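Undergrad: What would the 3D arrangement of this be:
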Amino acid sequence: MLPHIDPNQFDLNQLPRALQKMLAREDGLEAAQPPRRAFLKMLGVSGLALGAFPQLASAQGQAPAALKATEQPLAFVRIAPDGIVTVTVNRLEFGQGVQTALPMILAEELDADWKLVRSQLGSNDPAYVDPMFGMHLTGGSNSIKNSFTQYRELGARARAMLLAAAAQRWNVDAASLSTRAGTVLGPGGRELGYGELAEAAAALLVPQTVTLKDPKDFRIIGQPTGRLDARAKSSGGQHFGIDTRLPGQLTALVARPPVFGARVASLDDSAARAIRGVRAVLRVPLDRGAEGVAVLADGYWAARQGRDALKLEWNTEGVEKVDSERQLRQYRELASQAGPRKFDADMAPLDLAPMKIDAEFVFPYLAHAPMEPLNCTVKLEQGGAQLWVGTQFHGVDSAAAARVLGIKPEQVTMHVAMAGGGFGRRAASSSDFVVEACEIAKAARAAGVDAPVRTVWSREDDIRGGYYRPMHLHRARIGFDAQGKVLAWDHALVGQSITSGSVFEAFQVKAGIDGTATEGMRDPYPFPMRLTVHHPKLNVPVLWWRSVGSNHTAFVMETLVDEIARATKQDPVAYRMKMFGDQHARHRAALQLAVDKSGYGKRRLAAGRAWGVAVHESFSTVVAYVVEASVKGGQPKLHQVTAGVHCNLAVNPRSIEAQVQGAAVMGLSMCLPGAAITLKDGVVEQSNFGDFTVARMTDMPGFAVHIVPSAEPPTGIGEPGLPPLAPAFANAIARLTGKPLRNMPFDLSAKPAPPAAG
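TA: All right, here's what the predicted structure looks like:
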C-alpha cells in the first residue's frame, strides 16, 4: 500500500523545481497548494512508487537536488507487496522491443527476479524525456543507446535503497548484505523479499551516486529473452491505440482532398446524415492548409458508410499538382546544375582516369504503411484534455494539441498507447494526425457533440495521406584505375529535405544541405568525392522512413563499390577489406562474421544462384549481409541471408535478431515490383496493399543473424538492418546478369548502364 500522505499538509517546495511548476500550473493553483488529483497522479494509484522524492513518506530529508527527474526511480519502478516489479518505459513501443529491453537493463542492476518483472508505457510527464535530447522521443534507434546508463542507474539506486531498508530492519551494516533475484540476503541466512521492503525503502533518500555492475557479472542483460508483450500479441489480447474505447465514444473518419492542400468547394452531406449511427458531419482544417470533412458516428463502419455517402467537390486551384514523370525530368535537370556541396574534392583526375562509371539511380516515394493505421482518441474535459495515441513525439504532440485546443501543454495528459508499427510516420514534427484529431474534437464540441472522439485513418487514407520517404535521384561519375583505386567521384543528389521547417532544421540543415539526406555517403571508404545536393520544394509532404537517408545512400554506395570490384576483377569482400585499411574495425568484424557464417567462398552454390555482399553503418551500428539470390522467370529471388551485426553490447539477442529480420524484410520490400508511391496530376495513384507492394511470406528468405561479441555500451538496432539488404540483393543479381541494378524497385528490363571504360 501507499504510505499515508495528506497532500494538503505536504510542503510542495520539497519537490524538484520542474515538478513544482508542473503541479502549480495544474488547475491554476499556487505552488503551496498542490491539487490532489495531480499529486495522486504523480504517486501512482496502485502499488508503491519506490525511490524518488522519498520525503513524500519521510521527514528524514530531501532527495539530492542534483538528481534530475529522469534520474529518479519514482516514475520508473514500482514494487508491489507480492514482489511484482513494474518498470515504466520512457518510449513508444511499436514493435522494436523496448518494452522488454529497458526493463531488462533496470532489472539487471536492481537484481530483480525476471519472472516477476512487468512493464508499462509512460506518458508526456517530464521524467520520460530522452535523457540525451531532453525531449520525448522514440526514433533514430536511440532508445537503448541513450537510456542504457539511465536505466542501469535507476535500477542500482532502487537496489541500494532496498539494501538500506533491510539494514535498518536488521540493525546491520548495509555493506554486509547482498541481493539475489528479488531478495535481500542477510547474516545468519536471513532473507527479505523486495515486496516486504518496498514501503520502508521509499522512506529513504535516493542515493546520488551508485556503483554499477561489471558486465561480466550480468545475468539478465545479454541473455536471449522472450518479449514481455509476446503472449498478449500472439493471443490477440494486446491493446493498441486503435483499440481505445471510452464511454460514449464516437469514431471519426475524414474525407481528405485528392490533392495535397486542396479545400472543399461544395458539400452535400444529406445522404451521410441519414445513415444510421452517424452523429455529425463537420468541415475541419487539415494539415498543410487543406480542408476536409469529418464524419462522426457510433462506430467505424457507420462512419465509413457516411463518408462514402458524401457528395463533395474540391477546389484545387492554387495548389501544385506534382506528377512523377515531370518530377523525374526536373530532378535530372537539377542534377546537372551547380549547388551546395557536402564534400568538395578535386575532380581534375576524373577525365584522365583509365576506367569510369557513369550511373544514375532513382528512388521513388515510399509509404510507411504500418500494420496499425494512424489514430488518436481525444477526450475534452473541464480545463484540459486527455489523448490516447501511439506517438514517437509525445511531448511535441501534446504541445501541438494544446495549441489547437487553446489550453496549456501541462493541461494535456498524453496516454502513450502501444502502436502497431510506425517506421517514422508517428514522428511528424507537424503532429498532423494528432492536430487533426484535436480539430475534430474541438469542432464536435462547438457543434454540441459532447463525447470522446476517436479519429481513425483507413488503409487508403494511410497510403494516400502523405508524409512519404522522399523521392531521390543520384547521379555519379567515377574515375578509377585497374587496381580499384578511386581517383575522383563526382556525385549529385536531388531530393526534398525532410527536416526543413521542422524542429530539427536548426541542427540538421547546414549551408542548405539536410544532413539526413547525405548520411551514409562516402564513409567508410576513403574516396575523393565531390557531393552536390539539391533540395527542391514540392507539394508532397515527406518524412523520415526507416533508416532515413541510409535507405538510399547505402544502395548507391554499396552497389557502386561492388561494380568497381567487378570491373577490376576483385573479390567484393576482399576489395571492401582493402578499402577499410587499418580503420573501421567494426565494419571489418561484421563483414567477416557474415562471410564466415555464410560459407562465402567456401561453399558451392546451387546452379543459377550467386552471392551478394553489402555492409553499412547507420545509427552507430554496422550490419553486413551475405546473400544468395537467383533470377526466376525474369524476376529476382532472394533465397538466403546471413547477417553480421556489430551493435556493441547485445542487451537482448533475441530482440536484435527480430529487429534485423524485420528491417531486412522492409529492405526487401523496396526491391519488389509495385513498391513505389507515384503521383499523376497531384493525385497519389496507390491506395492499398493491392497496388502498394510489401514483402509477403512467400518472399521471405532463410535468415541467420550473428552478433559480434562486445562489452561496449550498446548502439541502435531498430533501423540499421535495413540499408544493406537491397544492395546485397542487387549485387547478387548483377553477378548473374552482368547488368547493375540502378532503380528501385528492381527492374531487370531496364536498359543497361554504360560499361566501365578501360
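Undergrad: Please count neighbours and contacts with C-alpha atoms only from this point.
TA: Fine.
Undergrad: Next, count neighbours for Gly155.
TA: The tally of other residues near Gly155 (other C-alpha atoms under 10 Å) stands at 28.
Undergrad: In this structure Asp747 contacts Leu741, no?
TA: Yes - contact status for Asp747 versus Leu741: in contact at 7.4 Å, counting by C-alpha atoms under 8 Å.
Undergrad: Let me know whether Pro526 touches Met579 as I believe.
TA: Yes - Pro526 is within contact range of Met579, at 7.1 Å (criterion: C-alpha under 8 Å).
Undergrad: Which of these two has more residues huddled nearby?
TA: Neighbours were counted for Pro526 and for Met579 using other C-alpha under 10 Å; Met579 has more, 18 against 12.
Undergrad: a helix runs through the more buried one, doesn't it?
TA: Yes - remark: Met579 belongs to a helix, assigned using DSSP: H, G, I helix; E, B strand; the rest coil.
Undergrad: Tell me how far it lies from Gln592.
TA: With distances defined as C-alpha to C-alpha, to the nearest Å, the gap from Met579 to Gln592 amounts to 14 Å.
Undergrad: Please apply the same query to Leu56.
TA: Applying C-alpha to C-alpha, the value for Leu56 to Gln592 is 55 Å.
Undergrad: And this one, please, so the two structures can be compared:
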Amino acid sequence: MGEVRATRRSFLAGSAGLVVAAVLPRPLLAGRRAGVFAPNAFVRVAEDSSVTVLVKHSEFGQGTWTGLTTMVAEELDADWSQMRAENAPANVELYASSIFGVQGTGGSTATPASWIPMRQAGAAARAMIVDAAARLWALPAQEIDVRAGIVSSAASGRTATFGDLAAAAAESRPPTEPRLKTPDRFVLIGRDVPRIDAPEKSNGTAQYGIDVFRDEMLNVAVARPPRFGATLTSFDPAPALAVPGVQRVARIPSGVAVYADDTWAAFQGRDALDTTWDERNAEKRSSEEMMRTWSEAARAGGTVAEATGDAEAALTEAAEVLEAEYQFPFLAHAALEPLNGVIALSAERAEMWMGSQWQTSDQNAAAEVLGLAPERVALNTTLTGGSFGRRTTQDNHFATELSHVARAAGPGSYKLVWSREDELRGGYYRPLTAHYLQGGLDANGNIVAWRNNVATQSLLADSPFEQFVVDGIDGSSIEGSRDLPYALPNAQVTLTTMDSAVPVLWWRAVGHTHTAYATETFLDELLERGGKDRVQGRLDLLRESAVRDRDVLERVAEVANWQGPDAGNGLARGVALHKSFNSYVAMIADVSDDGGQPRVHRVYVAVDCGIAINPAVVKAQIAGGLGFGLSAALFEEVRLLEGGEVETSNYDRYRILRNSEMPEVEVTIVESTLDPTGIGEPGTPPIAPAVGNAWRALTGETPRRLPIVRT
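TA: Take a look at the predicted model:
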C-alpha cells in the first residue's frame, strides 16, 4: 500500500473554505490564508457545505466524535447530514483540555471539557457566516436567519448555503465572545442523532491504528521480561535472524526488538530469541501471596484519609458490630484492539500514528527519546478499538517503546504491535486491593459507626503525577469511599499504600470500581441487620444536600417497582447507588441462582449526568459500562503464579462476559439543564454491588472476594 497521509491535517493545505479556531480560555483565534482561517481550527466549512469538526479528544467507541460534533452543529444551526468529524492533530496550544491543561482524554471529561469551547466554535462560525450574508446582501445581520444549514432573509427572500458563503465568511471578524443558546432553544442537543462514526465503522473504511501501513515498513515485536521488574542481561540474535522475514534485532530499554517483513515473522523471531534476564529486583510473589499481605495491611489500618466523630469509641459502644473484608484482583483492560502504532523517522522529523489517549505527553515522550523538539514529532491520533484507560499511562511506555524501536533502527517506517499475550501479561493492571470494614449498630438498628481501611497500590506515587499524592493519600485509591452521600456518624477511612513491581494503571472508573462494591454491599448488610428496607434505608441516610443522589435512587425504585429484595419466581433484587465523575447512578439488578453462580436477568438504571447531549449514546455508555463492570465482578482476574509469572495469557484464560450473559438494561435519564458530566465510566461501579446485594438476598452470603465465579 502507498504511504499513509494524515487526512486530518489536510485543512492546513489552503483549500477553499472557512475554518474557525476556538481555544479557551484564550479568545477565539482567526487568521486569513487563501480563504481559510489558519493555522488550526475546531470547525471547517467546505465549499460543498460540509462541516468538519476537528475533535481534540480521542474516540474509543464512547461517542466523543458524535457528542462534540453535536455541540458544534447545535450552535452553528447546521443540518446533521452536513456534519463530519476527524481527530485533531496533536497540538497542545490549540487542543489542550480545559480541565487538564494538556491534550488528552480521560476521567470521563471529554464532554464536560468541551461543553463551552465546542459550542463557542460553532457559534463563532455561525456569526461569521451571518456577517458574510449581511455584507453580500446589504442587510442588517439581525435580519439573517440560519436553520438546518440554510442561511436566509425573510425580508429579501434570499437564501444561501454555508458553502456559498464560505469564502466571504473567511473575511469576517470572529466574535470574541459568541452568544450561546439557552437549553430551551436546543434543536440537536438532547436528540438521538445518528452516531457520526457509525457508517465508516459499519462499512469497514474506518482506520484504526492497527490498519495503518506504509511502504517499506518493517513490523516489530518486542521480547520483554518474563517477570515484572526484571531486566535484560544478554541475548543471542542468531536464532531470530534465522527466521525467514526477520531483518534485524536490536536491544532497546524495554527488551529486545525484532524487525521483520510482516508481523508473523516478527513474532516468530521474537519467540526464537535466546535471552537471559536479571531477576534480582523482579516481583516473585504470587497474587495470592500479595493478597494475604494486602489483607493484613487493611486489617491493621493506615493513614487517615477522612474522619468524622470518633469511630473507635462508637464501635466500642455499639450494640452490635459487623465486620467484612473484601478482596479485589488485578484486572486487565482487555480491549479488543491491542496496543499498536506506526512511526516514520527521518533525520530531522518523526511522524506517528497511534490510538493515543494522552497526546501531549506521548508527543513529548517520543521527542525526548528521539532527541527532537516536540514540534518536530507529528502525532496522528487514530480511531481506537477500546481503551478503558490502557492507552494513557503515567510513563507513556508505549509511545516511548515505539520511539526506541525507531531510534535503534534509524530512519525508516516501523509498526509495533503487542500480541494479546503481550497485553494480558504486560501489566498496567487495575491494582490488587483489600478493604476491611467495620460497622456499628445501636439497639434500634441505626448505624452509629463506620470504618473502612483500604490497602492498595498507588497509581500516582513514583510517577510524574506524584504531586497529587497529598499527605500520603493517593485520592484515586480511595475515591468513592470518602465523601459518601450518607450521613454516617463516627466514620473513618484509612489508606495503606502497598508496594509491588507490578505496574498498575487506572481502569475504567479507577478507584470507584472497588470502593463502590465495598461500601454499597457493606451498607446493605448493615441496613438488613438493622431491619431497614434497602432503598428506604438509603434514602433515610442521605444527607440533605444529596439531592441528585436521592433523585436517581427514587427514580430507579419507581421504574423497577421496588417492593423489597424478593422479586418472586426465583429472582432476588439488589440495589446500589454511586456517584462518580460527577454523575449519579442508581441500579437495581434482578438475579437468579444459575447452578451456584449469579445469573443477571435485568438491570434498571437511573442516571443524572446533566444535559444528555445524545440520549442514545448516554444509554449505550451506561449499558456498556454496566457490562464491563459485570464482567469483572463475575469472571475477570489476572493471576500471578508462584515465582511471579503471569498465568493469564489470552481470552481463554481471562474469562469475560459473553453476549448471552448480558442482561436486559433499562436506562432512565433524569432530565436536567445542568452542564453535562462524565458518562463513559459511571455505569461501571454500581453494577457489582447491585449484583452482590441480590446474591446475598438469594443465598445469605455476600461475595467477599471478586470475581464471584472463581475457576
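Undergrad: need the helices for the stretch 251-400 of structure 1, in chain order.
TA: Read by DSSP state H, counting those that start in this stretch, the stretch 251-400 of structure 1 holds these helices, from start to end of the chain: 270-273, 300-309, 324-335, 394-405.
Undergrad: Out of the ones you listed, which gets nearest to Asp461 of structure 1?
TA: Relative to Asp461 of structure 1, the nearest member of the helices of the stretch 251-400 of structure 1 by C-alpha to C-alpha is helix 300-309, separated by 11.7 Å.
Undergrad: Three-state assignment for the residue lying closest to Ala338 of structure 1 once chain neighbours are set aside, please.
TA: In space, and not counting its chain neighbours, Ala338 of structure 1 is closest to Thr532: 7.2 Å by C-alpha to C-alpha, 6 or more residues apart in numbering. Reducing the assignment to helix, strand or coil with three-state DSSP, the entry for Thr532 of structure 1 is strand.
Undergrad: Contact partners for Thr532 of structure 1?
TA: For Thr532 of structure 1, the contact set (C-alpha atoms under 8 Å, 6 or more residues apart in numbering) comprises Ala338, Gly339, Pro340, Arg341, Lys342, Phe343, His491, Ala492, Leu493.
Undergrad: picking up where we left off before, higher neighbour count, Asp747 and Leu741 of structure 1?
TA: Taking other C-alpha under 10 Å, Asp747 of structure 1 and Leu741 do not tie; Leu741 has more neighbours (26 against 16).
Undergrad: To which residue of structure 2 is the more buried one aligned?
TA: Using TM-score structural alignment to pair residues, one finds that Leu741 of structure 1 aligns to Pro703 in structure 2.
Undergrad: That match: what's it in contact with?
TA: Going by C-alpha under 8 Å, 6+ apart, Pro703 of structure 2 touches Gly692, Trp695, Arg696.
Undergrad: Highest neighbour count among those?
TA: Counting neighbours by other C-alpha under 10 Å, Gly692 comes out on top of these with 31 neighbours.
Undergrad: where's that one relative to Ala516 of structure 2, distance?
TA: Computed as C-alpha to C-alpha, the Gly692 of structure 2 to Ala516 of structure 2 distance reads 11 Å.
Undergrad: Equivalent analysis for Leu634 of structure 2, please.
TA: Using C-alpha to C-alpha, one gets 15 Å for the distance from Leu634 of structure 2 to Ala516 of structure 2.
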